[in-house]
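Enquirer: need a 3D model of the following:
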Amino acid sequence: MKFNNIVYDSHIIENKSSINSRDSLKESKVVVLQPVGYPFSCNLIDTPKIEVFDKQLFEIYAREQWEGFNAVEGSFLFDQKILPDFAFKVIKAHPDNSKITSSTSIILIDNQEINEIKNMETDIKMEDVIGQKQAKLKCKIIQKYLKDPEHFKGWAPRNVLFYGTPGTGKTMLAKSLSGELKVPLYLIKATSLIGDHVGDGSRQIHDLYDLASKTSPSVIFIDEIDAIALDRKFQSLRGDVSEVVNALLTEMDGIKDNLGVVTIGATNNPSLLDYAIRSRFEEEIEFKLPDENERREMIEKYIESMPLEVKVSRTKLAQSSKGMSGRDIKEKLLKTALHKAISEDKSTVDREDIEYALKNYQTEKNEPKNMFA
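Expert: Model prediction:
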């Protein structure tokens, strides 16, 4: 809605939080805020850039004005002091729909951090991960720790490395830890930890662990960790990468007591990791390619949701997909065959479609990679 030079944003206004009188609400353990701006734009008012120089001081400032307010993810809190009516979006409330109190931790993060650090909430269970029996067995220790961090103390499996062929379920198993126990999972690509300016990367690392600690028990999953932690004999370590690695080492060493926080790093090839990083992982868990029975189980599961019937023996499919990961079976075999059948107006997926997909897969697999492509 426009009124002269003023643009009115009704969505923000309608979602303005108010003091909730229901005493039955749970107490907010932590609230994560994102600065949004004013509910309208005006050529007389510039939207300020919000930076926090003292986290403790900001928490005191925020709690003082919002104590008693209801924190609901997706809603807004409005400043009532220095920047009246400046909106802050509630990105995360732990627990959701809870009341801010004098002991609530309030964290401010910027847009870049929101895009790079995903707080995954998932319903995936460990039984949804097909195969990887040894990996799942070892993950039970992590589960028990997350259930009762105080009981483990110094014997906790704090840092764990997942390694193995791409598409074998490393991310999915990490999600299942979160899904089984309903604990936060912070999923981040290692490369996104490298900031644009000096200090950005280390600040992101420390903020990430600060958030994970305040929402503990929780899991931090750093995917493709070798992108920043490659053995130094393979690279000349840039200053910004070195800064990130040092910050990560500090957190993994537990100089700060991150009780109830498990760090999982994922890589395809652990031998490429820098020794300083690799030595911090107390446990290395290998993810193997599925055997024939596991491939058949995966195929049956995937086929259930396919829009066309598959007129090919499941046993034959399992045998012909030897050497494929679970992701390859779905994306390279079944999906390619399905798309071919659909493009030819078929009502089913037949052997010809499967053979076409297998041939494509073998061609891609054997094709030399051009590093300048």
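Enquirer: all contacts plus neighbour counts: C-alpha atoms, from now on.
Expert: Noted.
Enquirer: what does stretch 109-124 contact?
Expert: Applying CA atoms under 8 Å, 6 or more residues apart in numbering, the external contacts of stretch 109-124 come out as 32-35, 172, 175-176, 178-180, 182, 184-189, 192-193, 204, 208.
Enquirer: then stretch 209-225?
Expert: 29-30, 94, 105, 107, 146-147, 149, 171, 174, 178, 183-191, 251, 258-268.
Enquirer: of the contacts of stretch 109-124, just the buried ones, ChimeraX syntax please.
Expert: To isolate the buried ones among the contacts of stretch 109-124 in ChimeraX, judged by 16 or more other CA atoms under 10 Å, type:
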select :32,33,34,35,172,175,176,178,179,184,185,186,187,188,189,192,193,204,208
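Enquirer: how about the helices in the chain?
Expert: 10-14, 55-66, 111-116, 133-147, 149-152, 170-181, 200-214, 239-253, 275-278, 292-304, 314-320, 326-328, 335-343, 351-366 (DSSP state H).
Enquirer: mind listing what's buried in the fifth one?
Expert: Residues residue 149 are the ones in helix 149-152 that count as buried (16+ other CA under 10 Å).
Enquirer: kindly report the same for the first one.
Expert: The neighbour-count check on helix 10-14 (16+ other CA under 10 Å) flags 12-13 as buried.
Enquirer: by contact count, what packs against it?
Expert: For helix 10-14, not one helix or strand is in contact under the criterion 3 or more CA pairs under 8 Å, 6 or more residues apart in numbering; DSSP states H and E.
Enquirer: this one as well, want them side by side:
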Amino acid sequence: HIFLSLHMWSQVTVPLSHLINVLHSMKSSVGSSSSVTCTSRKHKEHAPDLDLHCTEPMWTLRELGLSDLGAQQLDELVSRVLPRLSPEEAPLALGGKTAWRTSHLSTPSFFYNKHGEDVHLFCCTSTHLNRCAYVWVQSRGFKTLRKARRMQLAHVKGVEEAKNELQEVVEFLKNPQKFTVLGGKLPKGVLLVGPPGTGKTLLARAVAGEADVPFYYASGSEFDEMFVGVGASRIRNLFREAKANAPCVIFIDELDSVGGKRIESPMHPYSRQTINQLLAEMDGFKPNEGVIIIGATNFPEALDNALIRPGRFDMQVTVPKPDVKGRTEILNWYLKKIKAKIIARGTVGFSGADLENLVNQAALKAAVDGKDMVTMKELEFAKDKILMGPERRSAEIDSKNKRITAYHESGHAIVAYYTKDAMPINKATIMPRGPSLGHVSMLPDDDRWSETRSQLLAQMDVSMGGRVAEEIIFGHEYITTGASSDFDSATKIAKMMVTRFGMCEKLGVMTYADVTAQSPETQAAVEHEIRVLLKESYERAKALLKSHAKEHKNLADALLMYETLDAKEIQLVLEGKTLETR
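Expert: Reported below is the predicted structural model:
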């Protein structure tokens, strides 16, 4: 028997009739006494009454991975494989190449389809079948963008420093002679490092778009498959096609998936083939050949040292989360006639992808409400939903708990409003969101790159305001568990002040990163100073709330009536003015 098995890894569209016709035309060369059985992973059993006169295909070439092979190539494939099926003759018949060998495979690649995908063949013996020929087309593992919508660096917002560093790469791709005449050379590889969603892929596409060159995209996780050597083969294919179309940009996303640190392991002896091939390819072309490799990772510390040494990925560009100016630029890109800086101030720590999601959530809210535009109301709603979860309007909260929550949140707001170095209030609400029954949000005027001792103490005082309010209004016996997260925040600040920032006079300017490694006496001293800071903060908040008892009551009543108050409304209430009817 001749057993023809086609293992497919790529997607294709043409029916199998071409292959069957070729087999039929070659019936005389195979011999009338032979029979052919075709199977796939979907059809493991022998097909009944199937012979070379079959016109109904068992599979499509989408399943088989042979869509790009014309009749002539299929004829060449079959004529090379079917007449010579013994393992001894196969290597000679297929050119004797050793691009891929294991103990039981011989798979030289002797041509490629139009997408550059290897067509691999190998022959082996079987206890059940005398002779066996396997044919598969290997997926490239990467995508090529040539005529996609042109992306430019001007379209990327919020990462100006990274754009400036990549501009020299663009200049090189546009005019390589400008550098070679002076004897200069550009790094072969550029490593983009930053948190998820900051625009690393967008920057890489913008570099290719700005220079108007082909862009090859590959994800590090897509190189390796279940078969040994697939990853290394895909690396070779990627670089071969890139060199043939230089100048161009190769972008490898999630580089740490393929370029992680190599380890010695008898369990995975072939695990290093892919990264070794990547290292070899990067050494195999000259810096001025016009191929720029851009890698992106969230974990640069996980990369193999050989990959980031000079001569490979030796240029590192940090792509951080945008500051308030960058967030404003990104929001202005999506929005018109809205004061984007207000939203930008309240989205500290948001990446570009987070801001895009925020705008999308706001648009969905506007559509659900039947509006034809997005306003500040929808943007605030989307921000709160992302930060604290969706509103729980269906939650049944009795009047007693609502009153406790109103005084609790008013306590935070009063302390924040009257404390000198506290951040400005943005809004206060007793609308349940996620696990919280209410919250007070505060916005800094600008991003804080460092904080003073006074600012840290103010944050602690604001955190204490909720529990202090409960104790003053309802008594010590009726305080609730609602202040647990407030105490956690205040304790963390106090601990950092004592152990990391050197802001404790008694212990001096010394850090205690690992308190457990200190002597029992030192541990006791550190704990004592933390307790002192927390107690002093609690007393300051209590004194302030007692001195503004009237304002406290007015603000709590307003929250019970309106549920949510913005900064202007809070100011009007604390000034004793009446709010307009909503």
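Enquirer: re the thing from before, now, of the contacts of stretch 209-225 of the first structure, which are buried?
Expert: 29-30, 94, 105, 107, 146, 149, 171, 174, 178, 183-191, 251, 258-268.
Enquirer: where's residue 346 of the second structure relative to residue 352 of the second structure, distance?
Expert: 14 Å (CA to CA, to the nearest Å).
Enquirer: compare these two (neighbour count), which wins?
Expert: Set residue 346 of the second structure next to residue 352 and count neighbours by other CA atoms under 10 Å: residue 352 wins out with 24 against 21.
Enquirer: tell me who's in contact with the more buried one.
Expert: Residue 352 of the second structure touches 158, 197-199, 321-322, 327, 330, counting by CA under 8 Å, 6+ apart.
Enquirer: let me have those in CSV, extended by neighbour count.
Expert: Formatted as CSV, the contacts of residue 352 of the second structure follow (neighbours: other CA atoms under 10 Å):
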residue, neighbour count
158, 24
197, 19
198, 22
199, 23
321, 22
322, 22
327, 27
330, 24
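Enquirer: could you find the closest non-adjacent residue to residue 383 of the second structure?
Expert: In this structure, residue 383 of the second structure finds its nearest non-sequential neighbour in residue 358, 6.2 Å apart by CA to CA, 6 or more residues apart in numbering.
Enquirer: brain fart, residue 134 of the second structure
Expert: residue 5 (5.0 Å).
Enquirer: any idea which element that neighbour lies in?
Expert: Per DSSP states H and E, residue 5 of the second structure falls inside strand 2-8.
Enquirer: how far does that strand sit from the chain's center?
Expert: How far strand 2-8 of the second structure lies from its chain's middle: 39 Å, per CA atoms, centre = their mean, to the nearest Å.
Enquirer: cool, stretch 108-115 of the first structure as well?
Expert: Using CA atoms, centre = their mean, the mean C-alpha position of stretch 108-115 of the first structure is found 14 Å from that of the whole chain.
Enquirer: mind listing what's buried in that stretch?
Expert: Neighbour-count burial for stretch 108-115 of the first structure, counted by 16+ other CA under 10 Å, picks out 108-109.
Enquirer: ok, now which ones touch whichever residue in the second structure pairs up with residue 171 of the first structure?
Expert: In the second structure, residue 171 of the first structure lines up with residue 201, judged by TM-score structural alignment. Residue 201 of the second structure is in contact with 253, 296, counting by CA under 8 Å, 6+ apart.
Enquirer: quick revisit: in JSON lines, list the helices of the first structure along with distance to residue 225 of the first structure.
Expert: Converted to JSON lines, those look like this (distance: least, CA to CA, whole Å):
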{"stretch": "helix 10-14", "distance to residue 225 of the first structure": "38"}
{"stretch": "helix 55-66", "distance to residue 225 of the first structure": "28"}
{"stretch": "helix 111-116", "distance to residue 225 of the first structure": "14"}
{"stretch": "helix 133-147", "distance to residue 225 of the first structure": "19"}
{"stretch": "helix 149-152", "distance to residue 225 of the first structure": "25"}
{"stretch": "helix 170-181", "distance to residue 225 of the first structure": "13"}
{"stretch": "helix 200-214", "distance to residue 225 of the first structure": "13"}
{"stretch": "helix 239-253", "distance to residue 225 of the first structure": "10"}
{"stretch": "helix 275-278", "distance to residue 225 of the first structure": "9"}
{"stretch": "helix 292-304", "distance to residue 225 of the first structure": "27"}
{"stretch": "helix 314-320", "distance to residue 225 of the first structure": "32"}
{"stretch": "helix 326-328", "distance to residue 225 of the first structure": "20"}
{"stretch": "helix 335-343", "distance to residue 225 of the first structure": "29"}
{"stretch": "helix 351-366", "distance to residue 225 of the first structure": "24"}
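Enquirer: out of those, the one nearest residue 231 of the first structure is which?
Expert: Proximity to residue 231 of the first structure (CA to CA) singles out helix 275-278 among the helices of the first structure, at 6.8 Å.
Enquirer: how near is residue 428 of the second structure to residue 410 of the second structure?
Expert: According to CA to CA, residue 428 of the second structure stands 8 Å off from residue 410 of the second structure.
Enquirer: equivalent analysis for residue 497 of the second structure, please.
Expert: From residue 497 of the second structure to residue 410 of the second structure the distance is 27 Å (CA to CA).
Enquirer: ok, residue 198 of the second structure next?
Expert: Relative to residue 410 of the second structure, residue 198 of the second structure is positioned 36 Å away (criterion: CA to CA).
Enquirer: for residue 318 of the second structure, which non-adjacent residue is spatially closest?
Expert: With CA to CA, 6+ apart, the residue lying closest to residue 318 of the second structure is residue 193, at 4.8 Å.
Enquirer: same question for residue 256 of the second structure.
Expert: With sequence-adjacent residues excluded and distances taken as CA to CA, 6+ apart, residue 256 of the second structure is closest to residue 303, at 5.5 Å.
Enquirer: what range in the first structure matches stretch 565-573 of the second structure?
Expert: Under TM-score structural alignment, there's no match for stretch 565-573 of the second structure.
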